[in-house]
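Participant: What would the 3D arrangement of this be:
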Amino acid sequence: MRYRIAVILAMLMVAAACTSTPVDTTPPPTTAPPSSTTTTAPQPIEPVPVPDAASALTDGVTVTDDTIYVGVLADLTGPFSGTVVDVVDAQLAFWSRLNDEGGIGGRTVEVLIANTGYDLATHVEKYGALKDQVAMFVHSTGSQQTLAVLPNLIEDNLLALPVTWYSGWSDPALGANLLETGSNYCMEAMNTISYLDEQHRESTGSAPTLALITFPDDFGRDSAAGARYAAEQLGIEIVYDGEGTVIPGQDLQPIAAAAAASGADYTWVATDPISMVEIVGTALQLGYTGQWGVAMVSFSDRLLSTALGDYMAGNMLMSTLILPLGAEADAMDEVISVLTDAYPDRYPSTGLIEGYLEYVVARTVLERASELGDLTPAGVVAAAAQIGSLSYGGLAPSNIYSGDASSTVTRATAIYRPDKALFDAQGGLEATLGAGAISPLSPIRGFTASQLAADYDFQGPCFVFPTG
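Facilitator: Next up, the predicted model:
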């Protein structure tokens, strides 16, 4: 069957537009969705006692007598916006529920949102506009974007939560003023390719061949580093090396053609979802017969609405650093309850889970700062240094925030397969939380560290851009 890529891309863009709730992208405070129930927000850890609101030190701007202001630097219109809008909206839902229950130390939490469009210069600009207004940044989309403002975070003594799974965040030397969630791009590539290698050898008795296709940024290069390490250790031949070749907006046909011509048994992709689906469709047109492995952020289950839906369900595995919405986990029922109350008509995106994880980290830090009596930005950074580890009710592997790089890096990731039958049964893009819909993904393997990942001597980022 031949697929028309332009039609697929148009369908994907329409799908994203139809399932995204508009988010205020200007600096003034946004109001989280109202809630009308008394369901208790999920508790990943036991809440800590907090002093009276008036007793904590504040600067009177980022935190006042009744409000804590936090910032978001989010890609709401760029290549990852289809997921990031869900991430941000989920945070708003959980902050709204917490505010209904009394907030933190008697203060409500207000979120100031800036749209960066995944543009590096815009990210830096928006950081500058918000930095004196917020106690911390509870979301920062993009590896290079977050790295660009990291020196400013250190100089300004501000904390940020990167919405990027760059392996560098686990390095204490690089991850200053940052707290990550889950594992990283490097480990997910190691784990997924190790799994594909096991399956291929079991079924054929021989080693598979591999093609690599990635972005040229920290995401793509970090993922490629993990994939390349796995290939070297497992004796897998890389028959097409497209590391760093995918530039959004440029012609991807030569890349897809090279992957197809390579005859690789598997192709590992670390790009945005729109580029990924164009490459997959074009390679298929050109006769590619192999299978696909994709990084978590490269896939959107809304893609199942396109003409490639059935093909991807049968020929693609996706790594995931967090559980899909609806997967079995201790915290899942409470998470779904809060999200359904806030957004009954929302499509069940896995991005909603990431929003919850960010909320857990930010709430824990802010509660600790309030307990210590210092809610200034510097006090928030100091409180973060006392958070030794965090767990998320089974929704993601625990994070360890104290120790050397090797002991703090999270190595486990999971593997899922797109489930077209479930997607269709729930109504496709019309599926909603209010109707009980969940993410249309089927588990292949739960959170596991492959032997390669478990034994990997992690001393710093898997990939670092050369300087000078």
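
Participant: hey, let's count contacts and neighbours off CA atoms from now on
Facilitator: Noted.

Participant: how far is stretch 122-139 from where the chain is centred?
Facilitator: 19 Å (CA atoms, centre = their mean, to the nearest Å).

Participant: Looking only at it, what residues are buried by neighbour count?
Facilitator: 122-124, 126-127, 130-131, 133-139 (16 or more other CA atoms under 10 Å).

Participant: which ones among the residues you listed are found in strands?
Facilitator: With strands taken from DSSP state E, the overlap with these comprises 137-139.

Participant: Can you lay out these as a markdown table showing distance to residue 199?
Facilitator: Listed next are these as a markdown table, based on distance: CA to CA, whole Å:
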| residue | distance to residue 199 |
| --- | --- |
| 137 | 42 |
| 138 | 39 |
| 139 | 37 |
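
Participant: that older thread, and which of the buried residues of stretch 122-139 is nearest residue 421?
Facilitator: Proximity of these to residue 421, judged by CA to CA, is greatest for residue 139, which lies at 33.6 Å.

Participant: From residue 190, how far off is that closest one?
Facilitator: Residue 139 is 26 Å from residue 190, where distance means CA to CA, to the nearest Å.

Participant: distance between the helix or strand where residue 444 lies and the chain's centre?
Facilitator: Element membership for residue 444, per DSSP states H and E: strand 441-448. What separates the centre of strand 441-448 from the centre of its chain is 17 Å, taken as CA atoms, centre = their mean.

Participant: please give me the structure for this one as well, since I'd like to look at both together:
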Amino acid sequence: MKHPTHRRRSAVAAAALSLTVAAAAAGCSGKAAGGGGSGDVKAGPGVTKDTITVAALTDLTGPYAALGKGVTQAQKLYYDQLNAAGGVCGRKVELVVRDHGYDVQKALAAYSEVGPRSAALPQVIGSPITIALRQRVENDHLLTLPQAWSHTLLGSKYIQLTGTTYDLDIINGVDYLLRAKGIREGAKIGHLYLEGDYGQSALAGARYAAGKAGLTLVEQQVKATDADMTAQAGAFRKAGVKAILVSVSPKQAASLVGVAAATGLNVPFAASNSAYAQQLLATPVGPILQKDYYVVTAGPPFSSGGQGLKKLAGEYQAAYKGEPLDASVYSGYTTAAIVGEALKKACANQDLTRDGIVGAHRANAAFETGLGGAPMDFTQWDRPAARASYVVKPDKASLGGVKLVEEAKESELAKGYSASAGN
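Facilitator: Model prediction:
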């Protein structure tokens, strides 16, 4: 959902933080910060005596519109709950939403409008958008959470990637194919990947994993405007691949799976989180996706049964009746909560300037949402926040449109890999 879709987790919950909205009320009043709401608290852009403004630069009309809608609605739900619990520092948190339609120029114009009056950006959809905004975000010291997971976005104190990155997910996905789907050393595996940072990040992981596992990687790159994957599926079939990695948009993934099935290319698929959307289950390719298509992702599926996820599912479905409940909801709520927690800590520190918000955020070494998944370390911005991936599978009968196949883990194959800025 980077590029999106919505990202990820392993390890140890040493100083875990609970992000229930009940806890949000405690410690976020103005009095706790020493000023009855506006008194002694230092304020920066986006912070008035009554309001803290945060902004979402989303895609509601472009190729990731389904992702953008789910993320935005989940973020609105979180901030509505936070405000109902008292807000932050005696102030209501206002989410301002702008649709860029996955167009870089529109995104730049939207940032020019809302950036100067925002305290943080809990949503920016797309690696190309984030890259285009990066210098401005850094100059403005504005805490920014992309719905994109390219490892090339690492390295900025002000840009927080959540969970794993695309390259780590693909490595963990290859490991799953080796362990569970009978792929052996010497086999050929395909990789359909999108031009740009999303695809290149996933490709870095695929090349690493193939090299370590003794596999031959058959690469097929496509552009964002390509819709028909017939040629790519034909190339994979001719090469004799035994599995296919998928790092494209959901519609492109659907085309690949559909053409592969029609031409007798019956192999397992391991996909990046951005290469699936629940809405595909209602299309003709839906039954095929449920056979042997696996999504490698940082976030637990709603069908996994965690109490936090059950609670969020009920609240979201009550607020947005009839809307899909999928990974975009988990991702949106989580990123909103990350910004919410940073605001609360900044309030407690009596510093709601942009640097105060970023500093409060970067102090979290074991962040948890209460929704499941391993803790995320935000103290080092040149490394992924987590390294463990879930494996899930499309399933029409499951809550959220996917069922859990394998709990989050960092694979043995990934343990020697450094997913760092500049790699």
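
Participant: Can you check which part of structure 2 the strand holding residue 444 of structure 1 sits on?
Facilitator: Taking TM-score structural alignment as the measure, structure 2 aligns residues 402-409 with strand 441-448 of structure 1.

Participant: go on, stretch 222-230 of structure 1?
Facilitator: Residues 201-209 of structure 2 are where stretch 222-230 of structure 1 lands when matched by TM-score structural alignment.

Participant: Does the residue of structure 2 most remote from its centre belong to a helix, a strand or coil?
Facilitator: For structure 2, the C-alpha lying farthest from the average C-alpha position belongs to residue 39; by CA atoms, centre = their mean, that distance is 36.6 Å. Classification of residue 39 of structure 2 using DSSP: H, G, I helix; E, B strand; the rest coil returns coil.

Participant: Repeat that for residue 246 of structure 2.
Facilitator: Under the three-state scheme (three-state DSSP), residue 246 of structure 2 adopts strand.

Participant: What distance do you get for the counterpart of residue 345 of structure 1 in structure 2 to residue 70 of structure 2?
Facilitator: The equivalent of residue 345 of structure 1 in structure 2 is residue 322 (alignment by TM-score structural alignment). Residue 322 of structure 2 sits 12 Å away from residue 70 of structure 2, going by CA to CA.

Participant: Then residue 197 of structure 2?
Facilitator: 23 Å.

Participant: now residue 107 of structure 2
Facilitator: Separation of residue 107 of structure 2 from residue 70 of structure 2 (CA to CA) stands at 19 Å.

Participant: just residue 192 of structure 2 next, same as before
Facilitator: From residue 192 of structure 2 over to residue 70 of structure 2 (counting by CA to CA), the distance is 26 Å.

Participant: one step back: closest one to residue 239 of structure 1 out of the ones in strands among the buried residues of stretch 122-139 of structure 1, please.
Facilitator: Ranking those by separation from residue 239 of structure 1, with CA to CA as the measure, puts residue 139 on top at 37.7 Å.

Participant: Which residues are in contact with that closest one?
Facilitator: Contacts for residue 139 of structure 1 (CA atoms under 8 Å, 6 or more residues apart in numbering) come out as 71-74, 88, 160-163, 358.

Participant: Strands - which of those land there?
Facilitator: Assignment to strands by DSSP E places the following of those there: 71-74, 160-163.

Participant: would CSV of those with distance to residue 306 of structure 1 be doable?
Facilitator: Written out in CSV, the entries for those read as follows (distance: CA to CA, whole Å):
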residue, distance to residue 306 of structure 1
71, 35
72, 31
73, 30
74, 26
160, 36
161, 33
162, 31
163, 27
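
Participant: And these, which is closest to residue 6 of structure 1?
Facilitator: For those, the nearest to residue 6 of structure 1 is residue 74 (27.1 Å; CA to CA).

Participant: which residues touch the strand holding residue 444 of structure 1?
Facilitator: If you take CA under 8 Å, 6+ apart as the criterion, strand 441-448 of structure 1 is touched by 191, 301, 324, 396-397, 411-419, 422.

Participant: Same question for stretch 147-166 of structure 1.
Facilitator: Counting by CA under 8 Å, 6+ apart, the neighbours of stretch 147-166 of structure 1 from elsewhere in the structure are 120, 124, 127, 131, 135-143, 146, 176-186, 218-219, 222, 358, 362, 377-378, 380-381, 384, 461.

Participant: Repeat the analysis, applying 7 Å as the threshold.
Facilitator: Contacts made with stretch 147-166 of structure 1 from outside it, assessed by CA atoms under 7 Å, 6 or more residues apart in numbering, are listed as 124, 136-143, 146, 177-180, 183-185, 218-219, 222, 377-378, 381.

Participant: circling back to that earlier point, can you put the buried residues of stretch 122-139 of structure 1 in TSV and add distance to residue 444 of structure 1?
Facilitator: Formatted as TSV, the buried residues of stretch 122-139 of structure 1 follow (distance: CA to CA, whole Å):
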residue	distance to residue 444 of structure 1
122	39
123	36
124	39
126	40
127	40
130	42
131	42
133	44
134	41
135	40
136	37
137	35
138	31
139	30
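
Participant: Out of the residues you listed, list just those in helices.
Facilitator: The helices, defined by DSSP state H, take in 122-124, 126-127, 130 from those.

Participant: mind listing the helices for structure 2?
Facilitator: 21-25, 65-84, 104-114, 127-140, 166-180, 197-213, 230-239, 250-262, 286-292, 307-319, 327-348, 354-362.

Participant: Need those in a markdown table (columns: distance to residue 414 of structure 2).
Facilitator: As requested, these are arranged in a markdown table below (distance: least, CA to CA, whole Å):
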| stretch | distance to residue 414 of structure 2 |
| --- | --- |
| helix 21-25 | 35 |
| helix 65-84 | 28 |
| helix 104-114 | 33 |
| helix 127-140 | 23 |
| helix 166-180 | 6 |
| helix 197-213 | 8 |
| helix 230-239 | 25 |
| helix 250-262 | 24 |
| helix 286-292 | 23 |
| helix 307-319 | 28 |
| helix 327-348 | 23 |
| helix 354-362 | 25 |
